[in-house]
Structures are given as C-alpha cells and as structure tokens.
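Engineer: below: sequence and its predicted model.
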Amino acid sequence: MRYWEDFTVGMVLEFGGYEVTEEEIIEFATEFDPQSFHIDKDAAKEHFFGGIIASGWHTGSMCMRMMVDHYIGDSASMGSPGIEQLRWKKPVRPGEILQVKAEVLDRSLPKSRPELGFVKFSHTVLNQKGEVKMTMISSGMFLRNPENSATEASQ
C-alpha cells in the first residue's frame, strides 16, 4: 500500500505498455466523441490527420487506466481535486503502444485534513518510439500512513 509519504518530490515512475487498437478507438469515440476522424475510416483518410486517431479524451482515459494499474490501485488514493493542465501533443493512432512517465512535482499537507496529503504529478504519455502524445499536470489526494501518523501524534 502506498501512502502520501511514499511519494517524494523528484520521484519518477515509468510504466505502461498499453496497445491501442482501431476497434477500441472507434468504440470509445462512437460513444463519447463521434467526430468523423475518430469513427469513420474513409472520412479520416481525407482529414488532415490522414487516418483514424484516438480522441484526446480516450488518450486521457488510457493514461488513467495505466496510472491505476501501476500506482493508484495499490495506494491509499482518495481521488483528485482536478487537472491543472492537459495537452494533446500528437495524435494517437491504432497499433501504437503507450507508456507513461510520471514525476512527483510537489506535495503538501492541508491544515484542515491532517489524515491526507496532496501530491502534484507531471504525466507524459509516449508511444513506443518515444514520441510525446499527451502531457498532464494533476494532483492526487492520498491518506497518510497510519503508522507514521500514530508516531507523530504520540510525540
């Protein structure tokens, strides 16, 4: 279990290996972002992207999945207060394999909630060639380690 104390400024986590399929791109976009260059192969060929590409929202969702699989799922996560910055740098195409590089930028403890802390991350989504596809700066809330809190309370 990872707690707030386990995320230190400068810490870098690298993970992923998510293979993007054309079927998944079309399925996601049909439901949530039905623009022609996400769902129609013929129309996408004529678009300036030159073929089917993933919705930026889909790219963000794939990033979130990898984050949960790598570090959020086995942490004392209490959610997130939001995203500060999100940039779609290059389109994600079928057949690409995505990975994430996450760096801890900052951490803080709120005075009003001593049982949890905030961790600010920079996330970069890259493909198998190292091309940057998306960047995101966001914060997560994590419970503090109860063993550390108990020790601090008795001092």
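Structural biologist: Yep, that arrived. Source: prediction; values computed, not measured. Numbers count the residues shown, from 1 in each chain.
Engineer: only C-alpha atoms from now on, for both contacts and neighbour counts.
Structural biologist: Fine.
Engineer: check contacts around Ala54.
Structural biologist: Going by Cα atoms under 8 Å, 6 or more residues apart in numbering, Ala54 touches 25-26, 29, 38, 91-94.
Engineer: of the residues you listed, keep whichever come out buried.
Structural biologist: Buried members of those, scored by 16 or more other Cα atoms under 10 Å, are 25-26, 29, 38, 92-94.
Engineer: what is the nearest of these to His47?
Structural biologist: Closest approach to His47 among the buried ones among the contacts of Ala54 (Cα to Cα): His38, at 10.4 Å.
Engineer: which element is the closest one on?
Structural biologist: Assigned by DSSP states H and E, His38 falls within helix 36-39.
Engineer: with Gly17 instead?
Structural biologist: strand 12-19.
Engineer: included below, for side-by-side comparison, is a second structure:
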Amino acid sequence: MIYFEDLEIGVEREFGHYDVTREEVLEFARKYDPQPFHLSDEEAAKTHFGRIAASGWHTTAMTMAVLVAHMNDEPKAGLGSPGVDELRWLRPVYPGDRITVRGTVLDKTPSRSKPDLGSFRTQTSVTNQDGVEVLRFISIALIRRRPA
C-alpha cells in the first residue's frame, strides 16, 4: 500500500498504455460527444482532424482507465480527488493510436485539519505511439497518511 509518506516529488512514472479502436471512438461519440468529426469519415475530412478523431473527453476517459488499472495493480491509500486543473487536449487521438500515460508528483501537502490525510498534485502527460503529447492535466488527489 502506498501512503502519503511514500510519494516522491519529481519522479516520473509510467502507468500503462491504451490501444484506441475505431469501434470505441464511434461508440463514445454516439453516446457522449456526437459531433460530425467524431462520427463520420467524410465530415472529419473537411476539418483540421482529416479523419475521425476521438473526443477529448474520450481520451481523458481512456487515460482514467489506465490510471485505475495501475492503481489496482499497485494499491494506494487514495481517497479520490477534488478536481483537475489545466486540462489540455494538445493533439488529436485517432483510431489505431496507442496512448501511454505518465505522471509526475509535483508537490504534496499534509492536511492541517485532519492529521491522517494529505493531498498531492500530479502532472499527467499522455503521448501517442510517436511520443507526441496529446493530453496534459494536473490532478489533485487525497491520500491517507501512514498509520502510526
């Protein structure tokens, strides 16, 4: 179990990969972001995307799937998150891409009001198979302190 005290500031860690499929891109778009460039090759060709691209929200959801799978493999005493800052979709993600998720702990702060808790901020970076960054955000997470 990883606790607040185990977090190392400045260390980059790789959390895993996700293979993007056309079927998932279309399914997500139909359900949550039905814009033409997420649903139609012809319509996407008329845009800067050039072809069907995953919704940024879908890319964020795929990133979360990688993060949760990693947490299941390496449990943390995490208690959720109060939010995300500076979410940026930097480049399109296309069917056939493989995205890789990495994170770096930026800082950590013990709770002033709850001695058994702390929080930390992580910059998450997602790259495609060519090493091009496609998504970046800073998340804030709550985590338990190591029991005495």
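Structural biologist: Arrived safely. Computed from a prediction, not measured in an experiment: that's the story for all the values here.
Engineer: TM value for the aligned chains?
Structural biologist: Once superposed, chain against chain, the TM-score is 0.94 (TM-score structural alignment, normalised by the length of structure 2); 147 aligned residues with a Cα RMSD of 1.3 Å.
Engineer: related to what we said a few turns ago, quick one: the strand holding Gly17 of structure 1 to structure 2 mean distance?
Structural biologist: On superposition with structure 2, the average gap between strand 12-19 of structure 1 and its aligned counterparts reaches 1.3 Å (mean Cα distance after the TM-score superposition for structure 1).
Engineer: save the contacts of Ala54 of structure 1 as CSV, and put in secondary structure and distance to Gly140 of structure 1 too.
Structural biologist: Output for the contacts of Ala54 of structure 1, formatted as CSV (DSSP: H, G, I helix; E, B strand; the rest coil; distance: Cα to Cα, whole Å):
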residue, secondary structure, distance to Gly140 of structure 1
Ile25, helix, 27
Ile26, helix, 30
Ala29, helix, 27
His38, helix, 30
Pro91, coil, 26
Val92, coil, 25
Arg93, coil, 29
Pro94, coil, 30
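Engineer: mind listing what's buried in the helix or strand where Glu43 of structure 2 lies?
Structural biologist: According to DSSP H and E, Glu43 of structure 2 maps onto helix 41-45. Neighbour-count burial for helix 41-45 of structure 2, counted by 16+ other Cα under 10 Å, picks out 43-44.
Engineer: output the contacting helices and strands for that helix.
Structural biologist: For helix 41-45 of structure 2, the elements it packs on are helix 36-39, judged by 3 or more Cα pairs under 8 Å, 6 or more residues apart in numbering; DSSP states H and E.
Engineer: give me the mean deviation of the helix it packs on from structure 1.
Structural biologist: So helix 36-39 of structure 2 averages 0.8 Å relative to structure 1 (mean Cα distance after the TM-score superposition for structure 1).
Engineer: quick one: list the elements packing against that helix.
Structural biologist: Counting by 3+ Cα pairs under 8 Å, 6+ apart, helix 36-39 of structure 2 packs on helix 22-32, helix 41-45.
Engineer: the helix or strand containing Gly140 of structure 1: average distance to aligned residues in structure 2?
Structural biologist: Using DSSP H and E, Gly140 of structure 1 sits within strand 132-143. Compared with structure 2 after fitting, strand 132-143 of structure 1 deviates on average by 0.6 Å (mean Cα distance after the TM-score superposition for structure 1).
Engineer: centre-most residue in structure 2?
Structural biologist: Thr63 (3.5 Å; Cα atoms, centre = their mean).
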